[in-house]
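S.K.: can you look at this prediction? I've put the sequence above it.
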Amino acid sequence: MTLRIEEPASGVMLLTLDRPAQRNAIDLALADALAAALAEFEAEPRWRAGVVTGAPPAFCAGLDLKAFSAPDAPRNRVTEVIVAIAGRHKPMIAAVNGAAYTGGLEIAISCDFIIAAESARFADTHAKIGALSGSGMGSRLPRAVGARFARQMMLTCAPIDAATALRVGLANEVVADDALLPRAIELAALMAGHDPEIVGIAKQVVDRGTEATLAEAIAIEREALARRKAQGAMTWKR
């Protein structure tokens, strides 16, 4: 098994990367399992929020370099999965335990926000291994931590701890390791309990707005509100 799928709360999909001996590094089997799970998450109304985490001792060490050592290895399959995580219409939390390195960091920052365990460590080691990201690291990381700190992470490849991740805005919260999943599931359940249409619209407003200028972002928000008002009163019963 490379990926565990559970429902720890109503409407919440918990995805656990499950290659602990390889620090949950992504091979083809895990990439394909993630792709299938994400497709179900998007298509099935039952799922309204998600959490992605890793089987201890790590969140995800990135690409399994042994599995992708051949020059013609289909690394694009991993890129497609990370792009799919970022392109979701439903909210997903990264519950980061241990190392979230390179591809693992890309998975984490492609989620809507990060809850970090005290053991969490974050690093972008693309430059160290002589590679470049094709999955949006150079675009998403500066939006998360600012351009200056993104340069520090990307050019030095030095890891940062959970406290630093919280300080620079990469993580929303830092909790004890044994409180990580309960807290992430609690937050996902709160989101899953709201009107999924409103949650989707609000997420889209933030997603599109952060990619725009302030004037464009305000216009996007007004457009969404006008569209919703045209559909009738904002009421929803669970």
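M.R.: Yep, it's here.
S.K.: only C-alpha atoms from now on, for both contacts and neighbour counts.
M.R.: Fine.
S.K.: and stretch 67-84, end to end?
M.R.: 21 Å (Cα to Cα, to the nearest Å).
S.K.: also this one, for the comparison:
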Amino acid sequence: MEPQEVLASTVGRVRILTLNRPASLNALTPSMVTLLIEQVAGAVAAPEVGAIILTGTGRGFCAGADLKESEKRAMAGVDNTPFIRSILRLGSMLEGGPKPVIGAVNGIAVAGGLELLLACDFLLAASSARLGDAHSNYAMFPGGGATMRLPRRIGLARAKRLMLTGDIWSADQALEAGLVDAVHPDDALMPEALALADRLTVKSPLVLARMKEALTDAVSQSPETALRRERDLNELHATSFDRAEGLAAFREKRKPAFQGR
């Protein structure tokens, strides 16, 4: 019996999604991406879930698409386009979804694995993690959003260097470049990811969703458009329950009880 390609568990209000093909460094298959899409959609729809952690089992976070499977599809004349588009869809769900997503990089993360991480809101890496694009090493062209998201995260010059050379960076190099937000000892990675997720789940899910939306959209908008959008969201948020509850909690010196509305 084949092992489940994606494991899902819940700790408190945190949904943990774990890539589970350790023998192949969690390389992506069409069925695996479909499962991830379903799990992310389920986590987004669940009101009891306040944050999502994406990680992997074994020595790798994700080595990208399973190239052996890709070659088999090519030799059989099977169109690879639906698979690539499903990875793009998954990235859009992670980046554009209302709930914060933490990527916990437990090992090697290259190609499509890096592209999944670039769609996350926070990136924490284990000390032994290694990250890179690596598409150029095998004459592969990225299809999961790297050409758009990587330069926005680390700047155009660094993105060109990482993508064109095919280099793999250590966790510390990735931290220095701004590719990851923090580096932790291997055995502290998940505790640190859960601690960050717990900090997020006590916030108003409504304000986090609106902040995430505004920030993500602003990167590709003119300053004028982004400021108008912030103004509109601010005016919309002014009538929300959570804003009123936050003000009342401040006045009454108590913890707020947000409802996400």
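M.R.: Everything's here; your move. All values derive from a computational prediction rather than experimental measurement.
S.K.: can you give me the TM-score here?
M.R.: Superposed pair, TM-score by TM-score structural alignment, normalised by the length of structure 1: 0.94. Supporting alignment: 237 aligned residues with a Cα RMSD of 1.6 Å.
S.K.: residue 53 of structure 1 sits in which helix or strand?
M.R.: strand 49-54 (DSSP states H and E).
S.K.: just checking, residue 158 of structure 2 touches residue 151?
M.R.: Yes - judged on Cα atoms under 8 Å, residue 158 of structure 2 makes contact with residue 151 at a distance of 7.3 Å.
S.K.: so who does the residue most central in space within structure 1 touch?
M.R.: Per Cα atoms, centre = their mean, the C-alpha nearest to the average position across structure 1 is that of residue 111, at 2.2 Å. Contacts for residue 111 of structure 1 (Cα atoms under 8 Å, 6 or more residues apart in numbering) come out as 85, 86, 91, 92, 93, 94.
S.K.: let's see which of the residues you listed end up in strands.
M.R.: Among these, the members found in strands (DSSP state E) are 92, 93, 94.
S.K.: in structure 2, what residue corresponds to the first one?
M.R.: I take that to be residue 92 of structure 1. Matched across to structure 2, residue 92 of structure 1 falls on residue 101, judged by TM-score structural alignment.
S.K.: list the contacts of its match.
M.R.: Here residue 101 of structure 2 is in contact with 51, 52, 53, 54, 94, 95, 120, 121, 122 (Cα under 8 Å, 6+ apart).
S.K.: ok, those residues in structure 1, which still hold?
M.R.: Among those, the ones still in contact in structure 1 (both residues aligned by TM-score structural alignment, their matches' Cα atoms under 8 Å) are 51, 52, 53, 54, 120, 121, 122.
S.K.: nearest to residue 213 of structure 2, of these?
M.R.: If you rank those by distance to residue 213 of structure 2 using Cα to Cα, residue 121 comes first, at 11.4 Å.
S.K.: once you drop chain neighbours, what's closest to the closest one?
M.R.: residue 101 (5.3 Å; Cα to Cα, 6 or more residues apart in numbering).
S.K.: gap between that neighbour and residue 40 of structure 2?
M.R.: 10 Å.
S.K.: and for those two, which residues touch both?
M.R.: Common neighbours of residue 101 of structure 2 and residue 40 (Cα under 8 Å, 6+ apart) are residue 94.
S.K.: distance of the aligned residue in structure 1 for residue 152 of structure 2 relative to residue 149 of structure 1?
M.R.: Residue correspondence to structure 1 (TM-score structural alignment): residue 152 of structure 2 is matched to residue 143. From residue 143 of structure 1 over to residue 149 of structure 1 the distance is 10 Å, taken as Cα to Cα.
S.K.: go on, residue 80 of structure 1?
M.R.: 26 Å.
S.K.: can you pull out the helices in structure 2?
M.R.: 30-45, 67-75, 81-96, 112-118, 146-154, 156-165, 171-177, 189-201, 205-218, 223-237, 241-252 (DSSP state H).
S.K.: what does residue 187 of structure 1 align to in structure 2?
M.R.: By TM-score structural alignment, residue 187 of structure 1 lines up with residue 196.
S.K.: do the same with residue 124 of structure 1
M.R.: Checking TM-score structural alignment: residue 124 of structure 1 goes with residue 133.
S.K.: quick one: its match and residue 162 touch, right?
M.R.: Yes - between residue 133 of structure 2 and residue 162 there is a contact under Cα under 8 Å: 6.5 Å.
S.K.: number of nearby residues for the closest residue in space to residue 214 of structure 2 that isn't next to it in sequence?
M.R.: Of all residues not flanking residue 214 of structure 2 in the chain, residue 230 sits nearest, at 6.5 Å (Cα to Cα, 6+ apart). A count of nearby residues for residue 230 of structure 2, using other Cα atoms under 10 Å, gives 18.
S.K.: ok, now residue 173 of structure 2?
M.R.: Neighbours of residue 173 of structure 2 (other Cα under 10 Å): 14.
S.K.: aligned partner of it in structure 1?
M.R.: Looks like residue 173 of structure 2 aligns to residue 164 there (TM-score structural alignment).
S.K.: residues contacting its match?
M.R.: With Cα under 8 Å, 6+ apart, residue 164 of structure 1 has no contacts at all.
S.K.: go with 10 Å
M.R.: Applying Cα atoms under 10 Å, 6 or more residues apart in numbering, we find residue 164 of structure 1 in contact with 121, 122, 170, 171.
S.K.: reformat the residues you listed as a markdown table; add neighbour count and distance to residue 56 of structure 1.
M.R.: Formatted as a markdown table, these follow (neighbours: other Cα atoms under 10 Å; distance: Cα to Cα, whole Å):
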| residue | neighbour count | distance to residue 56 of structure 1 |
| --- | --- | --- |
| 121 | 23 | 13 |
| 122 | 29 | 15 |
| 170 | 24 | 21 |
| 171 | 25 | 19 |
